[in-house]
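Undergrad: only geometry, no sequence info:
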């Protein structure tokens, strides 16, 4: 009897603390993290583009009501996932599959919000990025509404707007740079390039685009072409998690307008340049290390823990 009660007692201790912690599920659902990893690896085997999709899903979840899985809910056209700012966000099926397996193992224990955070870490690892420990113990939100995503960072935002939105979430200029650099993996659609290439304010193309790069972008995304055509966001290194995208930003080879804007501001420009300076290695600072710090920090935005929120049985529905 004592042996049965010990894991539950430890679970109650974790709940009462109301804080995220590494290894939250180690006693109450020991295979939680490995189950998520297995599902993500299986998904990546059939869809090589799933890694950036899952990383983006974590970002979009955290930037609305906090990292509470609210973006996963599908309860009609007014649910958060249908917000304009969430265009192209996916990976819901992967999260749902992991949840189903975890419900079979440990019913009502592992939150959908934690699955999203763990899947993002696994996505980074699959693309040769750094492995890191994910603090868990999030609970799922009970509200999902399209209007709550009105203030998502947007590719057309100025650097001042981007900074303001990140500051509003307790994130710094450095966090803005390294989290934006998560675009080192993944693709974007020509739909998101049209204004930058052909209707930039003031006329013509964004002057921040390197003249050598502009013909290449226009060839991939002609003015009257298919807006659904996709191209790598990180030119030359779109499938590997590295700092090449920061080098591209420095040279005018940023694909997305919001990434290019990081070089418009003295504070964010200095962060970008830091990773290529002589002092960076001397101070033990690397892009990979700083990314880990920032994504862990982002993963704690507005979390619900302890007696807050709920644990859904299905990630796409309040249950």
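TA: It's in. The structure presented is a predicted model; accordingly, all values stated were derived computationally and were not measured.

Undergrad: CA only for contacts and neighbour counts going forward, please
TA: OK.

Undergrad: list the contacts for residue 157?
TA: residue 258 (CA atoms under 8 Å, 6 or more residues apart in numbering).

Undergrad: likewise the one 5 residues further on?
TA: Residues in contact with residue 162 (CA under 8 Å, 6+ apart) are 153-154, 176.

Undergrad: if you set the cut-off to 10 Å instead, what comes out?
TA: 152-156, 168, 173, 176, 258, 261-262 (CA atoms under 10 Å, 6 or more residues apart in numbering).

Undergrad: Next: residue 17.
TA: Residue 17 neighbours (CA under 10 Å, 6+ apart): 305-307.

Undergrad: Repeat the analysis, applying 7 Å as the threshold.
TA: residue 306 (CA atoms under 7 Å, 6 or more residues apart in numbering).

Undergrad: What's the separation between it and residue 299?
TA: Between residue 17 and residue 299 the computed distance is 18 Å (CA to CA, to the nearest Å).

Undergrad: Also residue 44?
TA: Taken as CA to CA, the span from residue 44 to residue 299 is 22 Å.

Undergrad: More neighbours: which of those two?
TA: Between residue 44 and residue 299, residue 299 has the larger neighbour count (other CA atoms under 10 Å), namely 27 against 16.

Undergrad: Okay, the more buried one and residue 170: tell me how far apart.
TA: 12 Å.

Undergrad: Second structure for comparison follows:
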């Protein structure tokens, strides 16, 4: 195969990116705070559990926050920063609906760590978010897993950096695969991470085109489910009305998401396409029939997600306040 100059440059660029990717995350390790803050996991877990007992939104809010943070500038807690204007990452329209309880979970865990003299200002906000994400998944009934640590916090946060970095509800399989591949994640990783939609909710405005189009109801939607959605989200309803992503077990981290896709009950077209597209359907069917296979794939995928664009060593900083640079 003869490569033109464009394809050659693309290959070189990809190889350089992968080299940087590997060299950065290679410094992460599970016992990173063994000497500086040996009780980091139990302290964070206790704070997260307390928050979880106060409100279930803690679980989907924290999980979604981790995904949004990692996909924009890498897992560096840049999504927390507020630079005193509306130009911060969290103010982009793709981030504006992030649940406050997700942010507060990390802030509470950070406060718990700082109350321990040996841990004060030793653990990055990025690592706290990674640990809290594992803990909310487990608290909601999902798998627990070892978390790699050693991330540093970033110093940059802009609205512009979010542009074209997050998947949209109407994406097709090619668009999803392309976006996830740019972060070193495979199609199987993408489908496993999509399973996080088994928790939490979206808003009427995110899927209204599927039920109120001039062409009629989206034919990939189960008709009974679509009519229920139309009742909950009529034409002139407030677009911010919340609708469960999983209509069956919205507060349990399980494989029901995939069973729903088999029945035409994916809330977003980017969910349902995982079943309607024959390239991804076998994986959906596997995860729907085998919860162990889903859990294993999810752990593998979220571990890889936690390596995306990380700052390590002397890069970045460990913030004294998660919401502002030192």
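TA: The structure has been received and is ready for your questions. Predicted model, so just to flag it, every value in this text is computed and none were measured.

Undergrad: May I ask which of the contacts of residue 162 of the first structure has the most neighbours?
TA: residue 262 leads the contacts of residue 162 of the first structure on contacts (other CA under 10 Å) with 28 neighbours.

Undergrad: any idea how far residue 297 of the first structure is from residue 98 of the first structure?
TA: On the measure of CA to CA, residue 98 of the first structure and residue 297 of the first structure end up 24 Å apart.

Undergrad: These two: who's more crowded?
TA: Legend: neighbour count by other CA under 10 Å for residue 98 of the first structure and residue 297, higher for residue 98 (23 against 14).

Undergrad: can you tell me which residue in the second structure aligns to the more buried one?
TA: Residue 98 of the first structure maps onto residue 109 in the second structure, with residues paired by TM-score structural alignment.

Undergrad: so what's its match up against?
TA: Contacts of residue 109 of the second structure by CA under 7 Å, 6+ apart are 44, 47-48.

Undergrad: quick one on the thing from earlier: would JSON lines of the contacts of residue 162 of the first structure with distance to residue 317 of the first structure and secondary structure be doable?
TA: Formatted as JSON lines, the contacts of residue 162 of the first structure follow (distance: CA to CA, whole Å; DSSP: H, G, I helix; E, B strand; the rest coil):
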{"residue": "152", "distance to residue 317 of the first structure": "23", "secondary structure": "coil"}
{"residue": "153", "distance to residue 317 of the first structure": "26", "secondary structure": "coil"}
{"residue": "154", "distance to residue 317 of the first structure": "27", "secondary structure": "coil"}
{"residue": "155", "distance to residue 317 of the first structure": "30", "secondary structure": "coil"}
{"residue": "156", "distance to residue 317 of the first structure": "32", "secondary structure": "coil"}
{"residue": "168", "distance to residue 317 of the first structure": "28", "secondary structure": "coil"}
{"residue": "173", "distance to residue 317 of the first structure": "35", "secondary structure": "helix"}
{"residue": "176", "distance to residue 317 of the first structure": "31", "secondary structure": "helix"}
{"residue": "258", "distance to residue 317 of the first structure": "33", "secondary structure": "helix"}
{"residue": "261", "distance to residue 317 of the first structure": "37", "secondary structure": "helix"}
{"residue": "262", "distance to residue 317 of the first structure": "37", "secondary structure": "helix"}
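
Undergrad: so who does the aligned residue in the first structure for residue 314 of the second structure touch?
TA: When the first structure is aligned by TM-score structural alignment, residue 314 of the second structure is paired with residue 307. Neighbour list for residue 307 of the first structure: residue 15 [criterion: CA under 7 Å, 6+ apart].

Undergrad: helix/strand/coil for residue 307 of the first structure?
TA: Classification of residue 307 of the first structure by DSSP: H, G, I helix; E, B strand; the rest coil places it in coil.

Undergrad: where do the helices sit along the stretch 101-250 of the second structure?
TA: For the stretch 101-250 of the second structure, the helices defined by DSSP state H, counting those that start in this stretch occupy 125-139, 173-181, 187-194, 208-212, 223-232.

Undergrad: Okay, buried residues for the fourth one please.
TA: When you say that, I think you mean helix 208-212 of the second structure. 208-212 (16 or more other CA atoms under 10 Å).

Undergrad: Could you let me know which of these ends up closest to residue 321 of the second structure?
TA: Nearest to residue 321 of the second structure among these: residue 208, at 38.6 Å, using CA to CA.

Undergrad: Look up how far residue 211 of the first structure lies from the residue mapped onto the closest one from the first structure.
TA: Alignment note (TM-score structural alignment): residue 208 of the second structure maps to residue 194 of the first structure. To residue 211 of the first structure, residue 194 of the first structure is 17 Å away according to CA to CA.

Undergrad: now swap in residue 54 of the first structure and tell me
TA: In terms of CA to CA, residue 54 of the first structure sits 33 Å off from residue 211 of the first structure.
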